[in-house]
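Engineer: Below are the sequence and a predicted model for it; my questions follow.
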Amino acid sequence: MADNAKIASTVIKEIGGKENVTNAWHCVTRLRFNLKDRKLAQVDAIKDIPGVMGAQFSGDQFQVIIGNTVGDVFEEVENVLGGTGSASGSTEKESIVSKLMDIISGIFTPILPALAGTGLIKGLLALALTLHWTTATAGWYQVLYMISDSVFYFLPFFVAVSATRKFKTSEYLGLSVAGVLLYPTMVNAYNAISAGKKVAAITLFSGVNVPYVNYTSSVIPIILGVWFLAIVQRWVKKWMPDAITMMFTPMVTLVIVVPVTLLVFGPLGTYAGNGLAVGISWLFTHAGPVAGLVLGATFPLIVMTGMHYAFVPIVVNNFKVLGYDATIFPINFVTNMAQAGSAFAVAIRSKNAATKQLATSSGISALLGITEPAMYGINLKKKKPFYAALAAGGIAGAFVTFFAVKAFAMAGLTGLTALPVFISAKTPMNIVWLAIGITMSFVLSFIFTLVLGFEDDVVAAPSATKPVKKVAAADKTTVGGATILAPVQGTLEPLSSVADDTFAQGIMGKGAAIIPEDGEIVAPISGKVTVLPDSKHAVGITGDDGTELLVHVGIDTVELGGKFFTAAVKAGDHVTAGQKLLSFDLKQIKEKGYDPTVMIIVTNSNDFTDVLPMNESGVIYPKEQLLVAIK
């Protein structure tokens, strides 16, 4: 797998070091940074880092697109930073819109896994009820329903934690504010009033009554409350004596913040959220297919900026006020299927084996709701498939809006696994219209891509792909390129078959895989050893001809910490092809449950016209021709 620590340290270095980072977090596919000085970020250098799919500024936020392994890389980023940021502010003035989008994204992206997991359970429960597999009174149903509803019901607590981190204030004070909003006195009073009962008022400041508002599942009130908390706490700390600040700063802060939140920010946030939900619903009800067409055709462009997470509070608020979302979720679903359709069309039409492989794997990823590999790796790169996806997404967006397709719970990744959240016993046709919409989107984008065509990658001459068995000279070139030799004895496998998406999707570069039969790795090319981690599970070599090669032994074997590996060289050594690099205990690695597959990757594949295997399958021996990198 990719060396996440190296990716993280290199990214931090190229964005100006940890001193230039004011905040860092991640979403499903990308690292997100606030920087003091954006001019220090070396965008092109970051794009060239193995394991990085792309990098860009979106407003005042710098994003590094990683893909499915972003969580692992972010753990290493936090290790480098020593937290989620090392400074308190930016040296550059941020626009109000950029700052708002940055705040929303930073607050909601950490919560998404919890919302996604519980939302999917709720969707599956709806499916179980619809198919009469269970009843609402069954014990297991009630337990699972509590699980599915818990995050949404107590959402102010979750938002409080991420908001305090974003506003850089005390998490526990933020939770205290949320606790007041959801205190039984408030909840019970609201429920009683809703049932037509009279409830005694809570009066403050000689006649000002506290409004009884339903804060369950709310987001805007607690965000405003925590924002105010951060301001008040910093103000109190400035004048509170150090000897008593630990006790009295929290006390004074809460005594100020909670009443203001109950009287001002809570009701204001609730009314604003209700108005927003009703307004968007009105727009889609009256503008209908036109609104769906516009949003469907432009949603991938919003995803490219990384600002699609700014829609999350709108969606959450729709669920609270309306009980469903008939805007963002359905349209996001069909646009994801459009990206998948275009990618699969490229896989069908392309004559290039590597392109077929990447298009297929990224198309599957898009079907599951992660579209960045398809967008950046295939569709956007070839342009016309991306245009086809935009057109298909717009048409399908108009369709699902016309039939008012609704999502009844959060689902996180909007892909095929999210289908259950669109199921409702009360509106059984909802899932049918969605199924037609996503099928339409996939098929139209597929057809549009085939009709529009695209510029295919150059395919090497047949002579370059003929198997050549034994090679005596390590520096031998073929068709103006470099020959890469097998580093180990074993059975050839296509790189796309390995159980690690970073390698299988070609994110790190093109190459081949070998299931080893012994435990000795030799140099595939002559050059300088540039990478040799302490775990000794991988070796990077920069060839004398400029070829950059990575030999990676096993999947997740970095976790062994060097156990069962012995290096025969060190970083900085010059090696010749066929020279022993390292040895490993194949038996022990297997017994520990690790996949020992050896990956051989040309990490600067973009510098070559193509990187092709000399054979697709069969037994291979050390120093046999494995790959040819064609100039």
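Structural biologist: Yes, it's here.

Engineer: Please count neighbours and contacts with C-alpha atoms only from this point.
Structural biologist: Fine.

Engineer: max-length helix in the chain?
Structural biologist: Secondary structure of the chain per DSSP state H: the longest helix is helix 429-452.

Engineer: Which positions within that helix qualify as buried?
Structural biologist: Residues of helix 429-452 classed as buried: 430-431, 433-435, 437-450 (neighbour count, 16 or more other C-alpha atoms under 10 Å).

Engineer: Tell me how many other residues crowd residue 264.
Structural biologist: Neighbourhood size, residue 264 [other C-alpha atoms under 10 Å]: 16.

Engineer: secondary structure class for it?
Structural biologist: Classification of residue 264 using DSSP: H, G, I helix; E, B strand; the rest coil returns helix.

Engineer: Could you measure from it over to residue 5?
Structural biologist: Look at residue 264 and residue 5: by C-alpha to C-alpha, to the nearest Å, they are 46 Å apart.

Engineer: okay, now the one to match up with it:
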Amino acid sequence: MTDKELAKQIVNLVGGKDNVNSLIHCVTRLRFKLKDESKAQTDKIKNLEGVMTVVKSGGQYQVVIGDKVTEVYNQVMPILGLKVDDDTNESASDKNTDKKSIWNSLVELLSSLFMPVLGPLASAGILKGILVLCTITGLMTEKSGTYMILYAASDAVFYFLPIILGFSAAKAFKTDPYLSAIIGGALIYPQMVTAYTAGKSLTFMGIPVILMNYTQTLIPIVAAIYLLSIVQKYLKKIVPKQLKGIFVPLLSLVIVVPLSFLIVGPITSTLSTWLADAVLWVYGVAPTIAGFILAGIWQLAVLLGLHWAFIPIFLNNIATKGFDPINAMLYCTVFGQVGAALAMSIKAKDPKFKELSISATISGFLGITEPIIYGVTLPHKKSFLMASIGSAFGGAIAGFSSAKMFGGFASGGIFGIPMFIGNHGINASFIGFLISLVVAFAISLVLTLVLVPGVKPSKKEIKSENTTVTDSEIESPLTGTIMSLSSVNDEVFSTGIMGKGVAISPSLGEVYAPFDGQVVSVFPTKHAIGLKSKDGIELLIHLGLDTVNLKGKHFDTQIKAGDEIKAGQLLEKFDYQAIQKDGYDIIVPIIITNSKEFKNINILKHNQSLTHGDDLLEVSNNVKTDITNDTVLTNA
């Protein structure tokens, strides 16, 4: 059963979306607040494939999923018609209103403006490039009907960009998207474009209008829609409720469209031209050096979200100058990643990694680099560095060759290459651009083959093949009193559904690393930590019961997901006394969530006080017949 199918069945069996007041999730379970719990078909939900059990506690109807809870939650929320904040896992009504940094706000704005249109822009740009290639090779003529129809399809998104961006900007600025599209349409209305082309002079109520051609522009419409959002907020306050439906849109058009032609358009168009001139001037000073630096750091910039600041520059250069040299220098970075990924697939001794890297390499040639970056090169940092070095040399060659992108936006891959052929056909600049791709690919491939070790099968896989494993010990992460898991007042833990383990009643509000390994997850509300040892043991430390409802209060994490940890390292502080005063059980279940992968889990201490760092559990795949069932939790 897929996550989406499971989500649909859960929603249906809890009584449908109309029976759900709200939904959050913790590290293991979906936590519904239902209008009427009697409508939920608990037995049927428990029997669903992918559901471990159902718990009713604290006014919540909790469907226990396990480690796939986030994926299922992400499928449930659209069915319920709710939005979620990825950082807090709360529905929109509970969303945290903490202030964002200026940079984060800018990145969020730019991504919301351009992310929805990047796909159409890239596909239309590729089609334009293919048409140029067809005319150069004589497969088509510009006067043929086939060419004219396909060119209309490729050019429409750019010509009518103010309308499309108007709709997109409305969502970013939380205003009327259809009114925004109309304003974009007004800026490129045929009679206004014709008046500009003919050099006519116009006035609005006696005020001279500076006519401009706003087709293919982006900054003027974004500024106009921002103005619309301000105007509409004011109008909604002063227009009587009974008249808002007609007069708010009417007055918005009467105010914003003239101001766009009189003030907003001319100013932003001039600024757009200045920006393009400034960028091209900087590029012209030392294009080879610029290409080397920008291409060398580009994939890192993408990882950090800094690339959103460049996308408006690419598009603005195309809109104002008809070409862009910056993306031409950066295009080779995709092929740098592909070269490194191919090298990693050649050297890999782990069959699973080899299969992953081969498929990622193929997708990289098509311009999809996420599988390469997140699955191949970034986890093996040295190969990511080799890809960046190869890309730097490719970018330098593109800069030296004065390579340019024409008439669109290329997102990467072999299908975008024709976009770098200009009206002059295949010339030295385009040949230099092709060389930049080959150089980035070849250098990254060779450096990775020579300098980066091949990926070997993980220890966990070797162990499963041999079924003989050296015992692994887990230290106590807390100071307190050890208790049996069965004494925990939560059946998800006490019955062992989540896995085998123990519980500790803490006497010190500090959590320490129980082994050398890695932090897999830190739940946003800080009440649960997922760890993985170097021996493949997956451990969940759950601080208290139902403490997800505290939303991070009384918890102070010292680590984040992805951190490497050493045994005895401080991971988190928590005020267990304050948690208890707030009415929550402070018992801490410590669960080996992949218990089924091990033959034995040996509890080394029983019903006694212990200090963090004391030996707590011993995990092994060896069958030990000399230990009693009270001491060993056997999965064999």
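Structural biologist: Alright, I've got the coordinates. What you see is a predicted model; the values in this text were computed from it and never measured.

Engineer: those helices in the stretch 451-600 of structure 1, which residues are they?
Structural biologist: 501-504, 586-591 (DSSP state H, counting those that start in this stretch).

Engineer: so where in structure 2 does stretch 347-363 of structure 1 end up aligned?
Structural biologist: Mapping stretch 347-363 of structure 1 onto structure 2 (TM-score structural alignment) gives residues 345-361.

Engineer: buried ones in that stretch?
Structural biologist: The neighbour-count check on stretch 345-361 of structure 2 (16+ other C-alpha under 10 Å) flags 345-348, 353-354, 356-361 as buried.

Engineer: and the next element down the chain from the top helix by length along structure 2?
Structural biologist: Determined from DSSP H, the single longest helix within structure 2 is helix 102-136. Counting by DSSP states H and E, the next helix or strand C-terminal to helix 102-136 of structure 2 is helix 145-159.

Engineer: how far is the following helix or strand past that next one from where the chain is centred?
Structural biologist: Using DSSP H and E, the helix or strand that follows helix 145-159 of structure 2 towards the C-terminus is helix 161-173. Offset of helix 161-173 of structure 2 from its chain centre (C-alpha atoms, centre = their mean, to the nearest Å): 22 Å.

Engineer: again with stretch 214-223 of structure 1
Structural biologist: Centroid separation for stretch 214-223 of structure 1 versus its chain: 26 Å, with C-alpha atoms, centre = their mean.

Engineer: And stretch 203-217 of structure 2, by the same measure?
Structural biologist: Using C-alpha atoms, centre = their mean, the offset of stretch 203-217 of structure 2 from its chain centre is 40 Å.

Engineer: and that stretch, how far apart are its ends?
Structural biologist: End-to-end span of stretch 203-217 of structure 2 (C-alpha to C-alpha): 23 Å.

Engineer: which of the residues in it are buried?
Structural biologist: 209-217.

Engineer: And for stretch 454-468 of structure 1?
Structural biologist: Neighbour-count burial for stretch 454-468 of structure 1 [16+ other C-alpha under 10 Å]: 454, 459-460, 464-465.

Engineer: Could you single out the most deeply buried of the helices of the stretch 451-600 of structure 1?
Structural biologist: helix 501-504 (a mean of 23; mean count of other C-alpha atoms under 10 Å).

Engineer: what's it aligned against in structure 2?
Structural biologist: For helix 501-504 of structure 1, there is no aligned range in structure 2, judged by TM-score structural alignment.

Engineer: From the contact counts, what lies against that helix?
Structural biologist: Applying 3 or more C-alpha pairs under 8 Å, 6 or more residues apart in numbering; DSSP states H and E, we find helix 501-504 of structure 1 packed against no helix or strand.

Engineer: picking up where we left off before, okay, and the longest helix of structure 2 goes to which residues in structure 1?
Structural biologist: Under TM-score structural alignment, the match for helix 102-136 of structure 2 is residues 96-130.

Engineer: Then stretch 170-183 of structure 2?
Structural biologist: Counting by TM-score structural alignment, stretch 170-183 of structure 2 corresponds to 164-177 in structure 1.
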